[in-house]
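Asker: Here you go, sequence then predicted model.
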Amino acid sequence: MKKNLQTELIHAPRRAPQYISTVQPPLFRASTIIFPNTHALFNRHWTDEYDYSYGTHGTPTTFTLADNIARIEGGKHCLLAPSGLSAINLVNACFLSQGDEVWVADNIYGPNMEHLRNLETRYGIQVKVYNPIDVSTFEPTLKAKLIWLEAAGSVTLEFPDLVNLVKKAKQANILIALDNTWGAGLAFNAFDFSEEHLSVDISVHALTKYPSGGGDILMGSVVTQDQHLHHQLFRMHAIQGISISADDAAQVQRSLASMQLRYEQQSRSTVQLLKWLKQQPQFIQILHPANENSAGHHYWKEICTTDQSAGLVSVIFKPEYDLNAIRKFCDSLNLFKLGFSWGGPVSLVMLYNLKEMRTLENTHLQQGLLVRFCIGLEHPADLIQDIENALKQLNI
């Protein structure tokens, strides 16, 4: 019996072969996934390595990206989330319960701190703050469940004492989560970063930054080596309905081939800019892990390779420059655009008031307003000229 055209368009009697060999893997968009038979339906489990049951669990497109991110990070299992912050929140939601103690670095990514403070107010989570370059300030109690590391830290870019912080956390049997967005899995291996083969338990990465590379996609990842931890995270991932767009996954996958090249170029450009910034009289302090005067420089040097230092550098202006002057400086920049994030082709600038961002007294930081430069793919000579022109406006 001949079917109606409308039915035939939905249930096509003839299809082109599904698989050919291409440079980029095929793109699979799916919410519903069709089971071939009831045996396939009832003999699957959500812990299967590739559970093709519904779009939120994964498709070949999302699993391919997840596998590659795990490989880059040095882990075995990866979950994808709609943003870096979503990935962070997944970890917090999975492992923190009422009365638990969570330790965070004083230079932690601001939205993570805000989220944890919200959990503290609403659910009785106890948030404790430590100095990332002074392991003695990390004093976990029996209630301690999780410690967040960040290498390097947000905005002020201190590289933490990873070795001793991880050792102390392991002695206290505390889960160790690292925000590895700065290192991107390239500056060091979070799952094997010392001669003693020390490892974090969880590595969170904002794929929005270097893996995407275009400044146009939001995504995050949670990587582990331990299957039990992965299953705990995966269960929470499913309960919360966390999923990503297959189109976005394909775009990030496409960018991975050039990620290391971009990271290394931006690192080299930043170091070149760093040398010039250190000579400018308007700044009282230059913050970058490769700068020998920056806090945590020796920790960075012992863990990271010298050409892997990411594309971020911060400066603190001398105290005589007030907020209006710094705003004038930022507004005078041409190539540097005002905006958050980093890792894309366009260089960015953002100004911060450290007094509003820190809990502890940070004696290693000078008094003054801070500006962070995020170096893109422009030629460093042009970026230096752009900053030099903007600095001239401070005296007008």
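Answerer: It's in. Residues are numbered from 1 along each chain as shown.
Asker: Could you use CA atoms for every contact and neighbour count after this?
Answerer: Will do.
Asker: In the protein, mark out all the strands, start to finish.
Answerer: Assigned by DSSP state E, the strands in the chain fall at 77-81, 101-105, 126-130, 144-150, 175-179, 202-206, 220-224, 283-287, 312-317, 337-338, 348-352, 370-374.
Asker: Tabulate the ones you listed in CSV, adding columns for mean neighbour count and distance to residue 39.
Answerer: Output for those, formatted as CSV (neighbours: other C-alpha atoms under 10 Å; distance: least, C-alpha to C-alpha, whole Å):
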stretch, mean neighbour count, distance to residue 39
strand 77-81, 26, 27
strand 101-105, 24, 44
strand 126-130, 19, 47
strand 144-150, 24, 41
strand 175-179, 22, 39
strand 202-206, 29, 35
strand 220-224, 28, 31
strand 283-287, 21, 59
strand 312-317, 25, 53
strand 337-338, 16, 56
strand 348-352, 20, 54
strand 370-374, 24, 53
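Asker: Which among those strands is found nearest to residue 259?
Answerer: Set against residue 259 and scored by C-alpha to C-alpha, the strands of the chain come closest in strand 202-206, at 13.5 Å.
Asker: chain center to that closest one, what's the gap?
Answerer: The chain centre lies 6 Å from the centre of strand 202-206; the measure is C-alpha atoms, centre = their mean, to the nearest Å.
Asker: A further structure is provided below for comparison with the first:
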Amino acid sequence: MPPRPTDLIHHPYVPPAGFEAPQPGVFKASTVLFADVAALRARDWKHKDGYTYGLHGTPTTFLLEERIATLEGGRQCLLVPSGLAAIANVNCALLAAGDEVLLPDNVYGPSRLMAEGELARWGISHQRYDPMKPADLERRIGARTRLVWLEAPGSVTLEFPPLAQLAQICRRHGVTSALDNTWGAGLAFNGFDLGAGEGVQPGSGADIVVHALTKYPSGGGDVLMGSIATREEELHVRLKLSHMRMGWGVGGNDAELVLRSLPSLALRYRAQDAAARGLARWLQGRPEIAQVLHPALEGSPGHEHWREACGPDGLAAGLFSVVFHERYAPARVDAFCDALKLFRLGYSWGGPVSLAVPYDIPSMRSAELGTWPHRGVLVRLAIGLEDPADLQADLERALGALSGA
């Protein structure tokens, strides 16, 4: 007689406890089962002392949250489906109609679009400030300012701001600050405690640190995930309540992939950093290039601030941008990008494949602030794990396309 479905669903066997392996187990659930009604009613989803529903956490997501909190130097962490979702969660938790949020002029593009779109429709205003001029942030903070976003370095153009000064201004005005630390990956500097070496100042950084785990923590270009780290319990609970009401959740298999990649994070970050610096220095000597934008290179905007945050021998991501001489029309720069073979055209970074993307920076910047001084076309290069010599040869071959050669 074949088994009944009930026998398969309610099978009595339970595997023995004590299994241990290098990689943690993967738990996937929407429904979580309780022993009795008293347990169901007593369980508190706001803290990691039990399980209530898949959206509120499983052993797999709890484990990843704790490891990311450690990576960032925080005490609590929330996981969301993308880096942009982390930004959205912070905005929704902390802002209401009549409030104002301040964004750096070189802010991550979708964050600006969110302020211009959803936040504006909800009656939340925004201003953009020059992140390289702390006095500009100071003068823009007003009675309605509730949140200031920080980025280090700036999206695409990679200016490294005076983070400690910006964070100090926010604290002095009693305004919450949130830092996008995706570039630093929790390795180049600590977003909560700024400074390098013996100059680290505890509590000198942001109140909230968000991270697109899509990038270096994933490392494979195949996972979308974000995190929100905090140190203050009250702030964490406020963010978590919004997190619950919006229904954010991440899949167990995605959490597994990030957990699997975390042990190699520092090795990959250092390798991509070293390769990027070598290629950036080589491009500094090319006649086609007007400027190379890389925080760790002297002459790049904010280099001295990078030294303050990361140290003179500190880390930097495998990411930099090049500005072509203005004599090259956008169509010629597009031809350069199309001629690349190892560098592929695509957004994001932190994975094994090197990427290139041309940007129209003037359309992304505030005309009022005038923070973009160049007239040439910019191309951002994200360095993967290929042999740097092969990448240099690819770039050199593609540069020939600028003149139509």
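Answerer: In hand now; what should we look at? Computed from a prediction, not measured in an experiment: that's the story for all the values here.
Asker: before we move on, back to that, as a markdown table, the strands of structure 1 with distance to residue 15 of structure 1 would be great.
Answerer: Shown next, in a markdown table, are the strands of structure 1 (distance: least, C-alpha to C-alpha, whole Å):
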| stretch | distance to residue 15 of structure 1 |
| --- | --- |
| strand 77-81 | 31 |
| strand 101-105 | 54 |
| strand 126-130 | 57 |
| strand 144-150 | 50 |
| strand 175-179 | 45 |
| strand 202-206 | 38 |
| strand 220-224 | 35 |
| strand 283-287 | 58 |
| strand 312-317 | 50 |
| strand 337-338 | 48 |
| strand 348-352 | 48 |
| strand 370-374 | 48 |
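Asker: same for the helix ranked longest in structure 2, what does it pack against?
Answerer: Counting residues, the longest helix found in structure 2 (DSSP state H) is helix 265-284. Judged by 3 or more C-alpha pairs under 8 Å, 6 or more residues apart in numbering; DSSP states H and E, helix 265-284 of structure 2 is in contact with strand 289-293, strand 319-324, helix 388-399.
Asker: Make JSON lines from these and add distance to residue 131 of structure 2 to it.
Answerer: Shown next, in JSON lines, are these (distance: least, C-alpha to C-alpha, whole Å):
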{"stretch": "strand 289-293", "distance to residue 131 of structure 2": "16"}
{"stretch": "strand 319-324", "distance to residue 131 of structure 2": "18"}
{"stretch": "helix 388-399", "distance to residue 131 of structure 2": "31"}
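Asker: of the ones you listed, which approaches residue 277 of structure 2 most closely?
Answerer: Closest among those, using C-alpha to C-alpha: strand 319-324, at 8.5 Å.
Asker: That closest one against structure 1, how far on average?
Answerer: Here the mean offset of strand 319-324 of structure 2 against structure 1 after fitting is 0.6 Å, by mean C-alpha distance after the TM-score superposition for structure 1.
Asker: To which residue of structure 1 is residue 305 of structure 2 aligned?
Answerer: Alignment note (TM-score structural alignment): residue 305 of structure 2 maps to residue 299 of structure 1.
Asker: quick one, what contacts its match?
Answerer: Contacts for residue 299 of structure 1 (C-alpha atoms under 8 Å, 6 or more residues apart in numbering) come out as 159, 160, 161, 162.
Asker: Let me know how buried the second one is, in neighbour terms.
Answerer: Applying other C-alpha atoms under 10 Å, we find 27 other residues in the vicinity of residue 160 of structure 1.
Asker: Kindly report the same for the third one.
Answerer: Counted by other C-alpha under 10 Å, the residues lying close to residue 161 of structure 1 total 21.
Asker: which residues touch stretch 317-334 of structure 2?
Answerer: 156-158, 183-184, 188, 269-270, 272-277, 280, 288-294, 349-350, 358, 374-384, 401-404.
Asker: Repeat that for stretch 84-95 of structure 2.
Answerer: The contact list for stretch 84-95 of structure 2, computed with C-alpha under 8 Å, 6+ apart, reads 79-80, 101, 110-111, 114, 124, 146-147, 210-212, 226-228, 238-239, 241-243.
Asker: Narrow the contacts of stretch 317-334 of structure 2 to those that are buried.
Answerer: Buried members of those, counted by 16 or more other C-alpha atoms under 10 Å: 156-158, 183-184, 188, 269-270, 272-277, 280, 288-294, 349-350, 358, 376-384, 401-402.
Asker: Please name the nearest non-neighbouring residue to the residue nearest the centre of structure 1.
Answerer: Central residue of structure 1 (C-alpha atoms, centre = their mean): residue 181, 2.7 Å from the mean position. Spatial nearest neighbour of residue 181 of structure 1, excluding adjacent residues (C-alpha to C-alpha, 6 or more residues apart in numbering): residue 205 at 4.6 Å.
Asker: quick one: the one you found from residue 270 of structure 1, how far?
Answerer: For residue 205 of structure 1, the distance to residue 270 of structure 1 (C-alpha to C-alpha, to the nearest Å) stands at 21 Å.
Asker: in stretch 125-142 of structure 2, what's buried?
Answerer: Buried residues in stretch 125-142 of structure 2, defined by neighbour count with 16+ other C-alpha under 10 Å: 125, 126, 127, 128, 129, 130, 131, 132, 134, 137, 141.
Asker: My guess is residue 180 of structure 1 contacts residue 209. True?
Answerer: No: counting by C-alpha atoms under 8 Å, residue 180 of structure 1 sits too far from residue 209 to count as a contact (11.0 Å).
Asker: Run a quick neighbour tally on the counterpart of residue 63 of structure 2 in structure 1.
Answerer: Applying TM-score structural alignment, one finds that residue 63 of structure 2 aligns to residue 64 in structure 1. Using other C-alpha under 10 Å, residue 64 of structure 1 has 15 other residues around it.
Asker: In structure 2, what stretch matches stretch 211-223 of structure 1?
Answerer: Mapped onto structure 2 using TM-score structural alignment, stretch 211-223 of structure 1 spans residues 217-229.
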